[in-house]
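Asks: starting from these lines, generate the structure:
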Amino acid sequence: MILINGQPENRIPVSDRGLQYGDGLFETLAFRNGELELLEQHIMRLQRGCKRINLSFQHVDSLRAELAMLCAQTAEDSVIKIILTRGSGGRGYKAPLENEAIRIISSHSMPEYPEANQSGVTVRLCEQRLGLNPTLAGLKHLNRLEQVLARSEWDDRTISEGLMLNINENLIEGTMSNLFIVKNQQLLTPALTQAGIAGIMRSKVMEIADSMSIACHEKALTVNDLLDADEVFLTNSIIKLWPVKTLLHNDTNTHWQHGALTQQIQNALKDLAH
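Replies: This next block holds a predicted model:
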């Protein structure tokens, strides 16, 4: 099911700036066990993103009602996607002086990842690099061509994710996930001040770590930091947490165990309605 500004519809004008320029934001939520997980955190990130890109978003209550309508007609666990665009504004990059976000929400089948949460996943390093843009860093904006190109680098179903570096060779994230390293019983995650998406699940893991008195640091990380890690895991709102068991790099394999700290965080993520 798809709703556009609350109405059943599956088309937008060709002139929509989301299509023309990637001028907008999106959120991906898990609908599990009859609940939208971490809804308030997703809405807050949308509002922060709208402020950053100067996109008017006044109809938050309407969005909540539309999400409730969509979920009421969704019987199974699903992926719910929210897209906000700046709407139509004529040809040219200059945004209209007055605009109100166009709301597009849709439901999709929940993907299955057999045993990934327990046995761990295999990842690779991508050749595609992320550019530096502190203005857009952290935002879940519609310009995802770097990730599209990175994900096109492999077609091996045994590889679940690709890790991306920026042009300065710092680790940033996966093509669809955030990265955590465990070293000496501490969590390390890449700083996202120049590139990358500040994921909702990433924030939740950091919150959980703080509540458990587990040190968690955001910092510049390199491939050598990754190779030297005790444990590695990935997060996003749909997968929650994937332990990484194998990294394919330069024709060699690096292996990690599904370690104790990873399992501790994983157990804390089981109930995520709020």
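Asks: from here on, contacts and neighbour counts on C-alpha atoms
Replies: Fine.
Asks: residues touching stretch 115-132, excluding its own?
Replies: Around stretch 115-132, the neighbours that count as contacts under CA atoms under 8 Å, 6 or more residues apart in numbering are 146, 149-150, 153, 158-167, 194-196, 239, 241-249, 258.
Asks: can you turn the buried part of the residues you listed into a ChimeraX selection?
Replies: The buried residues among these can be selected in ChimeraX (16 or more other CA atoms under 10 Å) with this line:
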select :150,160,161,162,163,164,165,166,194,195,196,239,241,242,243,244,245,246,247,258
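Asks: mind checking which of the contacts of stretch 115-132 are in helices?
Replies: Using DSSP state H, the subset of the contacts of stretch 115-132 located in helices is 146, 149-150.
Asks: run this one through as well so I can compare:
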Amino acid sequence: MFWRDGNQVDHVSVTDRSFQYGDGCFTTILTKSGKMQLWGQHVKRMERALLRLKIAAVDWQQMKAELERVVSRKALAGIKIHVSRGEGGRGYSPCVNRGPLITLSQFDFPDSYTELRQVGLELTLCEVALGLNPLLAGLKHNNRLEQILAKEEVERSDRLDGVVLDINGNVIETTMANIFWIRDGVLHTPSLDMAGVEGVMREEVIRVANQDELPISIDSFKLNTLMSADEIFVSNCILGVAPVTKIQDAQFPIGSMTRRIQEKLGQ
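Replies: Next up, the predicted model:
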């Protein structure tokens, strides 16, 4: 179900700039029995995106009240906050007749995710490569064409997800998650200064690692570094943390550090 301005809707205006240009941003939140998880972190993430995209600020206190009215009461579910710059504006001009416009939608927790957290998932390696764009890197903006093309490639494989590189051959993420790996006792994750999405759960993993004084390397890494890992896992806010057991034909064990991070995050 979808809501806008407190009303349930099933359509948006053809002049909505998110429809016309992907002009906006979004975030997806895990809910537990009607309670939004990591709310403060999601707000900070959206505020960063709105600031960089030069979209007017959102009243987050009012937004939270609206979310609490429509959120699912199921034990596990999800809700998405989608922000469009607004309606109107000729061509690329960011001047709008009204906005920003916020659409809320709820969805069921994927049945497979609980099992994936335990048994892990297998990844393919995507041929689609991400372009470099420091202006938009890190943001979960509404134009996800690269990820859609990568996901189309994954869906032609026998795997659930795939590793995505940038055009320089650096590991960036998967089509639906951030990626981490342990090698020689050091936690590695790609720098997202030029491409990729900075997930809220990625920040949580880094926070937990810092609390545990686990050495962290955030840098540019080629594929061979990932493939020589001792253990690998992925993260997003709905899935949480899930181990990776295979990339292409290479197999990886479910490691103790992955389990430790899962435990610290309440999984």
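Asks: can you redo the ones in helices among the contacts of stretch 115-132 of the first structure as CSV with distance to residue 218 of the first structure?
Replies: Supplementary listing: these in CSV, determined by distance: CA to CA, whole Å:
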residue, distance to residue 218 of the first structure
146, 23
149, 26
150, 24
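Asks: now flag whichever of the residues you listed is closest to residue 110 of the first structure.
Replies: residue 150 (22.8 Å; CA to CA).
Asks: the longest helix seen in the first structure vs the second structure, average distance?
Replies: In the first structure, with assignment by DSSP H, the single longest helix is helix 39-53. Following the fit onto the second structure, the mean deviation recorded for helix 39-53 of the first structure is 0.7 Å by mean CA distance after the TM-score superposition for the first structure.
Asks: which residue comes closest to residue 167 of the first structure once chain neighbours are left out?
Replies: residue 129 (5.5 Å; CA to CA, 6 or more residues apart in numbering).
Asks: how much does the one helix or strand the one you found maps to stray from the second structure?
Replies: If you go by DSSP states H and E, residue 129 of the first structure is part of strand 121-130. Once the two are superposed, strand 121-130 of the first structure sits an average of 0.6 Å from its aligned residues in the second structure (mean CA distance after the TM-score superposition for the first structure).
Asks: corresponding residue for residue 164 of the first structure in the second structure?
Replies: By TM-score structural alignment, residue 164 of the first structure lines up with residue 164 in the second structure.
Asks: wouldn't its match be in contact with residue 178 here?
Replies: No. Contact criterion CA atoms under 8 Å: residue 164 of the second structure and residue 178 do not qualify, at 10.1 Å.
Asks: so what's in contact with those two at the same time?
Replies: Joint contacts of residue 164 of the second structure and residue 178 (CA under 8 Å, 6+ apart) are residue 172.
Asks: residue 185 of the second structure: what's it in contact with?
Replies: Contacts of residue 185 of the second structure (CA under 8 Å, 6+ apart): 214-215.
Asks: any idea how far it is from residue 155 of the second structure?
Replies: Per CA to CA, to the nearest Å, residue 185 of the second structure is found 34 Å from residue 155 of the second structure.
Asks: same check, this time on residue 242 of the second structure
Replies: 19 Å.
Asks: ok, for residue 28 of the second structure, nearest residue in space, not its chain neighbours?
Replies: Residue 28 of the second structure's closest residue in space is residue 80 (CA to CA, 6+ apart), at 4.4 Å.
Asks: elements contacting the helix or strand in which the one you found is found?
Replies: For residue 80 of the second structure, the host element (DSSP H and E) is strand 77-84. Contact here means 3 or more CA pairs under 8 Å, 6 or more residues apart in numbering; DSSP states H and E; on that basis strand 77-84 of the second structure packs against strand 24-32, strand 101-108.
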